[in-house]
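Novice: pasted the sequence and its predicted model underneath.
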Amino acid sequence: MQESAVDLVRAKIDIVELVQEYTELKKAGRNWKGLCPFHKERSPSFMVSPDKQIAYCFGCHKGGDIFAFIMEVERTDFPGALRALAEKAGVDLPEKHTHGPSKTEREVLVQILAESTHFYQEALTQDTAASEYFASRGLTSETISTFALGYAPDSYDDLWKYLREKQCLTEDIMKSGMLSSSGNKYFNRFRGRVMFPIENSVGQTIAFAGRILKEGEPKYLNSPESPIYSKSHTLYNLHRAKQAMREEKSAIVVEGYMDVISSWQVGIRHMVAPCGTALTKEQITVLARKVETLYLLYDADTAGQEAIVRNSLVCLEDDVHPRIITLGDDSCKDVDDYWKTHSLEEFRERLALAKPFIEHYMDMLKETYNFEQVQLKRKAVDLFLEALLKVQNQVEVQEYLRMASHAFAVDGSVLLSEFHKKKQPGKVIKKVTKEDSSHPFSSPSHVLMAALLAFPTLLAEFPVLQHFETLPEEFPTVLLQFVRKEADFDEGIDLVTLLPESIRDKGHMLLLYAQEHGVLDSAEQAKQVMTEKLRTLVEAKKKELLSQMQTAQTSKDAKGWFTAYTLLAELQKTA
């Protein structure tokens, strides 16, 4: 990608505004601070610098410029981040060939899926039965276009031929999941099916789901996993739902793609679906980073209710407490069905009535098991306590035990006793460990160089630094050598902007760390910090030289002893 396009995107997008789309930020001096969107934390450790246009987390040590941020938060590569940010900034990117030596494997496969999406969309306009299917489901042409719905003709090779005409290699088409093979024969994977493109978090098609249009098995067919598609990491409709999720501060997880699409059409935009009934830890992590409340809305049949329990327990293991939406109408098998007879206002009422999973589970067990029979009542209590073991906050555990005592008509002390019998040390209650305080930027060498980068003219006030060819860590050593090389600088110059591009972001992050810890409030304070850190480094250097002298004396290395002695004497003069 041309560098000018990258620079133009970088110039048009402010990192503070970008990050605020993912996490709430509050002003903290010259910078902004909030909870990290990369990992789960209780205390904010994520800093954003509008001056440096970088973001950095002091907890997980991840960060960088706008591109690095999107690559991490959206789990995409640089081309994907550039595409998403260019679209946001209104920057037209130069067109590239479908395939060529400059294309990465990911770019090649994404392009194949994009061409396939276009092919299926065109095929839909030419097939009456496929068009009538979507119309019978109540979808408008606008919705069909929004979700890029299409049709795979009942042909063994039309898509394959089309992609070959687009200069795509058969080997790459196979790798993308669009072809199947039998022996030496290749054929279209999807045939005679209405097609649902599955996109990644920046809107690139990475897989498909196809529903058979006529009779046949399987009813639903999905793309296999590929270098660009991981079922456990992908959520259907996430890239469209992100804006509404930020506004609503919540997400609704449903079972089916049609549930998502029909809900979008009536105005519920913060809805996603896993690519299968199982909600994975990876998907839960993605959602928990983006919203405050997670709702589950699964089908009313037995399989759907079992999925609610199974997926809620996985959520609780990650300290995410889902709320369960019930539609309140037994005639509706799913939310797609619900819209045929119910309004948006009625749905929002059901949303407001959603209960935390543990409370919902109590109700569910009471309805499922006959408490008149002791063994069935015991079974229900056992299942409830097993679920409660997943809850990590002990205040919540205590309150749920109190509620269960009333709901199940079991003495509270008995419930507590049974709960403790089930609890095994280290099995369930996950202790929250304090984040590692030994941050890589907290070493004397790093702090010293942060001060020197911020106030480079201080170099002349510390002649003792001339005795340090290297520092204990590699990055501070590189910075020290750079500052010496750039010794002829103007007052007030931003030295970090002159760093080689490969380490510039890291230099910005180092300064951000120093600012957060009050090292760079003034030149005088920076000087005091440098004095303190140099004292530590000098003492360590003296011990090193004394050790070298002792080793040289033992081995009768007179030259080595004299060299170390001379360096030690010079160090003591200037220290």
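Specialist: Nice, thanks for sending it over. Residues are numbered from 1 along each chain as shown.
Novice: from now on I want contacts and neighbour counts done on CA atoms only, so please keep to that.
Specialist: Fine.
Novice: mind checking the longest helix of the chain?
Specialist: helix 523-554 (DSSP state H).
Novice: run the chain-centre distance for the helix or strand following it.
Specialist: Sequence-wise, the next helix or strand downstream of helix 523-554 (DSSP states H and E) is helix 558-574. Relative to its chain's centre, helix 558-574 lies at 53 Å (C-alpha atoms, centre = their mean, to the nearest Å).
Novice: just stretch 64-81 next, same as before
Specialist: Using C-alpha atoms, centre = their mean, the offset of stretch 64-81 from its chain centre is 10 Å.
Novice: how long is that stretch end to end?
Specialist: One end of stretch 64-81 sits 13 Å from the other (C-alpha to C-alpha, to the nearest Å).
Novice: please identify the buried residues of stretch 105-125?
Specialist: Residues 105-117, 119-121, 123-124 are the ones in stretch 105-125 that count as buried (16 or more other C-alpha atoms under 10 Å).
Novice: now swap in stretch 395-405 and tell me
Specialist: V397, Y400, L401, R402, A404, S405.
Novice: these two touch, right, the third one and E418?
Specialist: Put plainly, it is L401. No: using C-alpha atoms under 8 Å, L401 makes no contact with E418, being 10.7 Å away.
Novice: one step back: can you give me the angle the longest helix of the chain makes with helix 558-574?
Specialist: 160 degrees (axes from the mean of the first three to the mean of the last three C-alpha atoms, to 10 degrees).
Novice: which residues touch the most centrally placed residue in the chain?
Specialist: By C-alpha atoms, centre = their mean, the mean C-alpha position of the chain lies nearest to V73, the distance being 4.1 Å. By C-alpha atoms under 8 Å, 6 or more residues apart in numbering, V73 lies in contact with P37, F38.
Novice: okay, pairing it with this:
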Amino acid sequence: MFNREFVEEVKKKIDIVALIERYVALQKSGNYMRGLCPFHSDSDPSFYVSPSKGYFHCFGCGESGDAISFIQKIENLSFTEAVVKAAEFAGVPIPEDFKMSTAYDAYTATLSKVAKAYHQVLFEEEGQKILDYLLSKRKLTLETIKKFQIGFSPENRTFIRKIQSKQGVSKDELIKAGVALSRNGEIIDRFAGRIMIPIFNETGRIIALGGRATGSTSGAKYINSPETRYFKKKEVLFNLNNAKKAIKSLDYVVVAEGYFDVMALFEAGVENVVGVLGTALTERHLMAVKNFTSNILLFYDSDDAGLKASIRSIELAEKLGFSIAVARY
């Protein structure tokens, strides 16, 4: 648990309006910010936020509290987990003596270790063909490959056990993190034979993994980690952790579809680019970038599916007060 002084420091430093605007569209109303309540079906804005006092209150359902209790409620987290998330959002360092005391820490630590193992394989004999593919076919530089921590999961069944021994990760931790499946008492790598792309949250923690099929892989072309309380595709923008500084500086965000679209644009010098992980642009995505800009440039595929997705994105973004344009290429 955290001591009271630390919790109070987090409450003091966090911008409650910026936090809540990641989930709720707010408009100024006198000394308050007002919007539709996220905790009940609300058609007439009854949810108020006080920037000066650091609290929220809904006159419709009665929900109220501070930034930490808001995170607890909307993310379904424990108090300790909510404090961690609030501290990361506010930029308050977590005390060194707070060691792995939350499920969130354990989950992200496991994924970080696994991603490291996959990344290392890329530079070994088993990953040589995949590295050549990334360099020659995808035209990615080593710098970009390392920045995005791209890796490879070998198809041999012993590799997942090597991760256990070399990274000090248990079977249960691998299963809980969505990396491994248990079959007949044996653990199997969910991503065997795939190019691996870590998915980071805004604060730089790995919360999921994406796997792209290679020539010998069966199944879907792309798969992601199973959704958890920490990872939901409709809420996560790929590369926001790297792009947010450039987005704020340039005052617009480029929204692409997938991992390799983002990396290709990054290679071309576009640092303010994020990806929607192949799903539709959602209100939660838009709330995540609203802290940095209200201007969007869509960079979707020009096929029918891409055009339809662009139209839906434009309608939603304009409804929420964004200025949005579509790149033509």
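Specialist: Everything's here; your move. In this text the structure is predicted, and so the values were computed from the model without any measurement.
Novice: that older thread, what about the residue nearest to the centre of structure 1, distance to T302 of structure 1?
Specialist: From V73 of structure 1 to T302 of structure 1 the distance is 36 Å (C-alpha to C-alpha).
Novice: do the same with K290 of structure 1
Specialist: Taking C-alpha to C-alpha, one finds K290 of structure 1 at 30 Å from T302 of structure 1.
Novice: excluding its backbone neighbours, what's nearest the equivalent of K233 of structure 2 over in structure 1?
Specialist: Taking TM-score structural alignment for the superposition, K233 of structure 2 sits opposite K231 in structure 1. Leaving out its chain neighbours, the residue that sits closest to K231 of structure 1 by C-alpha to C-alpha, 6 or more residues apart in numbering is C275, at 6.0 Å.
Novice: isn't the one you found up against H233?
Specialist: No: using C-alpha under 8 Å as the test, C275 of structure 1 is too far from H233 to be in contact (9.0 Å).
Novice: could you pull out the strands for the stretch 101-250 of structure 1?
Specialist: Here the stretch 101-250 of structure 1 has its strands, by DSSP state E, counting those that start in this stretch, at 150-152, 179-182, 185-188, 193-199, 205-212, 220-222, 235-236, 250-254.
Novice: ok, the residue nearest to E359 of structure 1 when sequence neighbours are not counted - contacts?
Specialist: Leaving out its chain neighbours, the residue that sits closest to E359 of structure 1 by C-alpha to C-alpha, 6+ apart is Y400, at 7.8 Å. Neighbouring residues of Y400 of structure 1 by C-alpha under 8 Å, 6+ apart: I358, E359, L388.
Novice: so what's the residue count around the second one?
Specialist: By other C-alpha atoms under 10 Å, 17 other residues sit near E359 of structure 1.
Novice: mind checking the SS state of it?
Specialist: Following DSSP: H, G, I helix; E, B strand; the rest coil, E359 of structure 1 is assigned to helix.
Novice: ok, I324 of structure 2 next?
Specialist: Strictly by three-state DSSP, I324 of structure 2 counts as strand.
Novice: what does C60 of structure 1 give?
Specialist: coil.
Novice: could you check how far the nearest residue to Y186 of structure 1 once chain neighbours are set aside is from N188 of structure 1?
Specialist: Once flanking residues are discounted, Y186 of structure 1 sits nearest to S180: 5.8 Å by C-alpha to C-alpha, 6+ apart. Distance, S180 of structure 1 to N188 of structure 1, using C-alpha to C-alpha: 6 Å.
Novice: comparing the two, which residue is more hemmed in?
Specialist: N188 (22 against 15).
Novice: that one and A564 of structure 1: what is the separation?
Specialist: Taken as C-alpha to C-alpha, the span from N188 of structure 1 to A564 of structure 1 is 74 Å.
Novice: now for L134 of structure 2: which residues touch it?
Specialist: Counting by C-alpha under 8 Å, 6+ apart, L134 of structure 2 has contacts L140.
Novice: how about it, what's its match in structure 1?
Specialist: Using TM-score structural alignment, L134 of structure 2 lines up with F134 in structure 1.
Novice: returning to what we had before: in structure 2, what stretch matches the longest helix of structure 1?
Specialist: Counting by TM-score structural alignment, helix 523-554 of structure 1 sits on no residues of structure 2.
Novice: now stretch 85-92 of structure 1: buried residues?
Specialist: So for stretch 85-92 of structure 1, counting by 16+ other C-alpha under 10 Å, buried means L85, A86.
Novice: surely S225 of structure 2 meets I206?
Specialist: No: look at S225 of structure 2 against I206 with C-alpha under 8 Å: they stay out of range, at 11.2 Å.
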